[in-house]
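Q: using only what follows, build the 3D model:
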Amino acid sequence: MDKKVIAIGALGGSGTRAVAKIVKESGVFIGDELNGPLDNLIFTRLFKNPKWNKKAAISDINFRLSVFEKYMKGEKLDFRSFYELLKVAKSNKLSPSRYNFYFNVLKRRAILEKPRDVWGWKEPNTQFYIKEVLDYFPDLKYIHVIRNGLDMAFSTNKQQLHNWHWKFNIGKDFKNKESFNQLDLWIRSTKKVIKIAQEEKYKNRILILNHTALCDNPKEEIDRIIDFCGIPLSQEKLNKLYEIPGDKGSNDRYKNYDLSIFDSEQLKFVESMGFNLNYKK
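A: Predicted coordinates:
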């Protein structure tokens, strides 16, 4: 297989775990530091840091991407990269580290593995670095998962809203407008991805994946993922992948809530993204 880098991002809770599992089972190494939802915790430690992001220059971001690349490809970490990763792990309060993490980093400092040509990661916060990762990794393809914006609005997972609201000029009135603001974040972040995907320099490098479609038509959507990634698989392997989406989970959660808190333009945009809504207009 040719050199490939696959990244998966979204608003937290969008169903990226199933997509990560599909990519992983297709033979793509997605990391040895993963949590239950298959988030790559090396990326989390390096980049899930709003305070750092506000001050970071593109050179700072690119350096951390170089550290991440060396770790993921199995290259030996030079001292500067080694120190940066340890420093980040200790200072990033949003991502506490266990002892085995430090062992793995030490191993990367001492051991040179056979470099990987096919690798990737899943981490929802990747969406806030789309341009940077696309520009840094010329072979990278990015999968952006979108779940029904109204289901996301009423999700209990609002960490990205609290961390990154300032990037989209969203107010901090979370107590009284949390669901409204969460939908606003979903809309603005989705529009950003669409805009970037339309740029000529990123043509054919971004796939926007509808989570409802993945659950309802797994064969069609998984074929799209595999074709987008350019991974040759046997029909037997594909048949196993088709079984992964399975449970729709919290789809249609929004039907249990009052939608009058949202404005008509918000609801229209949700529908324009392919989600059929059951509400009184």
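
Q: hey, let's count contacts and neighbours off CA atoms from now on
A: Fine.

Q: what is the burial count for Ser81?
A: Neighbour count of Ser81, defined by other CA atoms under 10 Å: 19.

Q: confirm it sits in a strand?
A: No - checked against DSSP: H, G, I helix; E, B strand; the rest coil, Ser81 lies outside a strand; its state is helix.

Q: thinking it is in contact with Val67, fair?
A: Yes - judged on CA atoms under 8 Å, Ser81 makes contact with Val67 at a distance of 5.4 Å.

Q: now Trp119: which helix or strand?
A: strand 118-122 (DSSP states H and E).

Q: run through the strands of the stretch 1-150 of the chain in chain order.
A: Along the stretch 1-150 of the chain, the segments classed as strands by DSSP state E, counting those that start in this stretch run 4-10, 118-122, 140-146.

Q: want to put them side by side, so please do this one too:
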Amino acid sequence: MSMIEHGPDPTQAPIAVGAIGGSGTRVLARILKGAGVFMGTRLNESEDNLDFTDRFRHREVLALPDPAFQARLRQFEGLSRAGMRAAGQQRWGWKEPNTHVVIERILRSYPHMRYVHLLRSGLDMAFSANQRQAWFWGPHFLERPVAEPPGPRDMLAYFCEVHRRISTVAARPENRDRVLFLQYEALCARPEAEIARLMGFLGLEPAEPVAALAALIAPPASIGRHREHDLSVFDPADLAYLERTQPAP
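A: Next comes the predicted model:
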């Protein structure tokens, strides 16, 4: 059989959510579920889609030949669409922070899909206790060893590298209007406006009022936590990158 026969259906228009772990993606999954999107059958307490995790959160996936990658994606699509039909819904998607690691290949497979990358303050993320993703993928993306657990300097370096890579993917002509950067702090500060922007990007008309979806958001006390730390530990180049690329919420 050809590679195409083993691949996913390119007519599908899934919605994917990714981020660095600890960015607050759980609330996005709940908002999308409230907007009528089927987000998966096997979800953990963080609303991560475990069918996606099982197939794609492995270092080996980075080197998978395209037919093998497409076969995994087709399996995942089949499970997702079956669950969507059983739930009586018409759109499907998933939330799994590690999605960004393979999003370039997935976007090529689904010309009509939309990807939402949730951004939280890079400085706050540098002091996050959720360090697994930076440890797991950091050596690949930073092309150097990363301590276990990573320190704040490595955490910020990883954040900046992920942002550079997704920004490059989003800027390609074939991905125009297909990738949305959503700032977590802005979502907390202006929930109704940011949810309306999200719904517009995804082409969704939620059955629930936007105000009801906004009520799902509870700003955490950890916003701004970097102010309690010494920022001199960071690479000046990473701080300069943040200054240029992360708008004030």
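
Q: overlay the chains and give the TM-score.
A: Once superposed, the chains reach a TM-score of 0.88 (TM-score structural alignment, normalised by the length of structure 2), with 238 aligned residues with a CA RMSD of 2.3 Å.

Q: before we move on, back to that, what range in structure 2 does the strand holding Trp119 of structure 1 sit on?
A: Alignment of strand 118-122 of structure 1 against structure 2: residues 91-95, by TM-score structural alignment.

Q: cool, stretch 89-102 of structure 1 as well?
A: Residue span in structure 2 matched to stretch 89-102 of structure 1, by TM-score structural alignment: none.

Q: first to last residue in stretch 54-62 of structure 1, what's the distance?
A: 15 Å (CA to CA, to the nearest Å).

Q: how far is it from where the chain is centred?
A: Using CA atoms, centre = their mean, to the nearest Å, the distance from the centre of stretch 54-62 of structure 1 to the centre of the chain it belongs to is 19 Å.

Q: out of the strands of the stretch 1-150 of structure 1, the one nearest Phe168 of structure 1 is which?
A: Closest of the strands of the stretch 1-150 of structure 1 to Phe168 of structure 1 is strand 4-10, at 15.1 Å (criterion: CA to CA).

Q: mean deviation, the closest one versus structure 2?
A: In the superposition with structure 2, the average deviation recorded for strand 4-10 of structure 1 is 0.9 Å (mean CA distance after the TM-score superposition for structure 1).

Q: hmm, who's touching that strand?
A: Outside strand 4-10 of structure 1, the residues that touch it by CA atoms under 8 Å, 6 or more residues apart in numbering are 16, 19-20, 117-127, 137, 139-146, 229.

Q: ok, residues contacting the strand holding Trp119 of structure 1?
A: 1-9, 16-17, 20, 28-31, 38-40, 72-73.

Q: circling back to that earlier point, distance from the match of strand 118-122 of structure 1 to structure 1 after superposition?
A: Looks like 0.3 Å for stretch 91-95 of structure 2 (mean CA distance after the TM-score superposition for structure 1).

Q: buried set for that stretch?
A: Buried residues in stretch 91-95 of structure 2, counted by 16 or more other CA atoms under 10 Å: Arg91, Trp92, Gly93, Trp94, Lys95.

Q: put the buried members of the contacts of strand 4-10 of structure 1 into a PyMOL selection.
A: One line in PyMOL is enough to select the buried ones among the contacts of strand 4-10 of structure 1; burial here means 16+ other CA under 10 Å:
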select buried, resi 16+19+20+117+118+119+120+121+122+123+124+125+126+127+140+141+142+143+144+145+146+229
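
Q: ok so, going back, tabulate the buried residues of stretch 91-95 of structure 2 (TSV), appending distance to Ala212 of structure 2.
A: Conversion of the buried residues of stretch 91-95 of structure 2 to TSV gives the following (distance: CA to CA, whole Å):
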residue	distance to Ala212 of structure 2
Arg91	20
Trp92	21
Gly93	21
Trp94	21
Lys95	20
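
Q: looking at these, which is nearest Ala221 of structure 2?
A: For these, the nearest to Ala221 of structure 2 is Lys95 (23.3 Å; CA to CA).

Q: how about the closest one: what's its closest non-neighbour residue?
A: Val17 (4.6 Å; CA to CA, 6 or more residues apart in numbering).

Q: likewise Ile31 of structure 2?
A: In space, Ile31 of structure 2 is closest to Leu213, 5.7 Å off (CA to CA, 6+ apart).

Q: can you tell me how far the corresponding residue of structure 1 for the one you found sits from Ile61 of structure 1?
A: The alignment partner of Leu213 of structure 2 in structure 1, by TM-score structural alignment, is Leu241. Using CA to CA, Leu241 of structure 1 is found at 34 Å from Ile61 of structure 1.

Q: count of neighbours near Glu200 of structure 1?
A: Neighbour count of Glu200 of structure 1, defined by other CA under 10 Å: 8.

Q: structure 2: which residue goes with that one?
A: Checking TM-score structural alignment: Glu200 of structure 1 goes with Pro173.

Q: one more: Ala213 of structure 1?
A: Ala213 of structure 1 maps onto Ala186 in structure 2, by TM-score structural alignment.

Q: so how far is stretch 203-213 of structure 1 from its chain's centroid?
A: Offset of stretch 203-213 of structure 1 from its chain centre (CA atoms, centre = their mean): 12 Å.
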